[in-house]
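Student: Provided below for reference: sequence and predicted model.
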Amino acid sequence: MTLPNTFAHHIIEIDNQDDVTTMLKNQDDCLEIYQSSQRNLEAFNNFSESRYRQVHGHFEAHTKLLHEVKSDLNGVFIKLKKVKALLEQQYPVEMNLALDAHPPLVVTDD
């Protein structure tokens, strides 16, 4: 006899109504626990979804701001480079003295 058949045979042979009632109550308790867990998970998923949308909006705004800052800084560095080149053309001796006293910083990209 296979396991499912043996199990079914034992279930059929249960004569005690108290055992059947206990089994049904246990099944109802398990179903209620499952439904409660499902409701809690749905509430958590809804909360997570709303938080994700909120955080994603902030992230996009900050990313846009960083791009704007980067382009502004690039513009400033280009202008500084032009001013530096003009000063070097007009005052080469003074620029060499200034560069000797204050060498340019070496920035490495990480």
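Tutor: Noted; the coordinates are in hand.
Student: could you use CA atoms for every contact and neighbour count after this?
Tutor: Fine.
Student: what about the helix ranked longest in the chain, distance to the chain center?
Tutor: In the chain, assigned by DSSP state H, the helix with the most residues is helix 17-90. Mean-position distance between helix 17-90 and its chain equals 5 Å (C-alpha atoms, centre = their mean, to the nearest Å).
Student: take a look at this one as well, against the first:
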Amino acid sequence: MTPGQIAHRTRRAVDAAVHAGRAHGLAVTDAHVLYEFFFFVVHLAPSPVVARVPTVLPRHVDLDHLAGRQRTELDVAAWFADRGSGHPAQLAHTPGAGSARRLLDDVSGS
């Protein structure tokens, strides 16, 4: 990928994360990328919340699989939080296939 393509992909991932955070009622004023490889981790500052935005998926991964994986990640985070490790905030609405589709469409430009 060219530097311009990487910058464009980064902007789209950050925009998707900010949009998702605001859709869940977060006041996001300073989003920044904490990690980027096959997915982005975006801090939705000033909230103590990060969003994980997938950008590269294997061909066999469909939206149902992605939604199931998101559910598992949230379950694991909740398990750790219940045991006093970290403080993940639970949103009122857990992302599902519809949220995954919107994020993938936002990032891919569809």
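Tutor: Great, that's in hand. None of these values were measured; they are calculated from a predicted model.
Student: superposing both, give me the TM-score.
Tutor: After superposition, the two chains reach a TM-score of 0.25 (TM-score structural alignment, normalised by the length of the first structure), with 39 aligned residues with a C-alpha RMSD of 3.8 Å.
Student: circling back to that earlier point, tell me the first helix or strand C-terminal of the longest helix of the first structure.
Tutor: helix 92-101 (DSSP states H and E).
Student: in that following helix, what counts as buried?
Tutor: residue 95 (16 or more other C-alpha atoms under 10 Å).
Student: and stretch 11-26 of the first structure, by the same measure?
Tutor: By neighbour count on 16+ other C-alpha under 10 Å, the buried set for stretch 11-26 of the first structure is empty.
Student: looks to me like residue 44 of the second structure is in a helix.
Tutor: No. Per DSSP: H, G, I helix; E, B strand; the rest coil, residue 44 of the second structure lies outside any helix segment and is strand.
Student: count the residues that sit near it.
Tutor: Using other C-alpha atoms under 10 Å, residue 44 of the second structure is surrounded by 24 other residues.
Student: go on, residue 5 of the second structure?
Tutor: The burial count for residue 5 of the second structure: 10, using other C-alpha under 10 Å.
Student: quick check: angle from the longest helix of the first structure to helix 92-101?
Tutor: Interaxial angle, helix 17-90 of the first structure versus helix 92-101 (axes from the mean of the first three to the mean of the last three C-alpha atoms, to 10 degrees): 140 degrees.
Student: for helix 17-90 of the first structure, packing partners?
Tutor: Contact partners of helix 17-90 of the first structure among helices and strands, from 3 or more C-alpha pairs under 8 Å, 6 or more residues apart in numbering; DSSP states H and E: none.
Student: report the contact partners of residue 5 of the first structure.
Tutor: For residue 5 of the first structure, no contacting residues are found, by C-alpha atoms under 8 Å, 6 or more residues apart in numbering.
Student: is it in a helix, a strand, or coil?
Tutor: Three-state call for residue 5 of the first structure (three-state DSSP): helix.
Student: distance-wise, check it relative to residue 17 of the first structure.
Tutor: 22 Å (C-alpha to C-alpha, to the nearest Å).
Student: quick one: residue 8 of the second structure and residue 103 of the second structure, what's the gap?
Tutor: Distance from residue 8 of the second structure to residue 103 of the second structure, by C-alpha to C-alpha: 15 Å.
Student: that's all I had, so thanks and see you.
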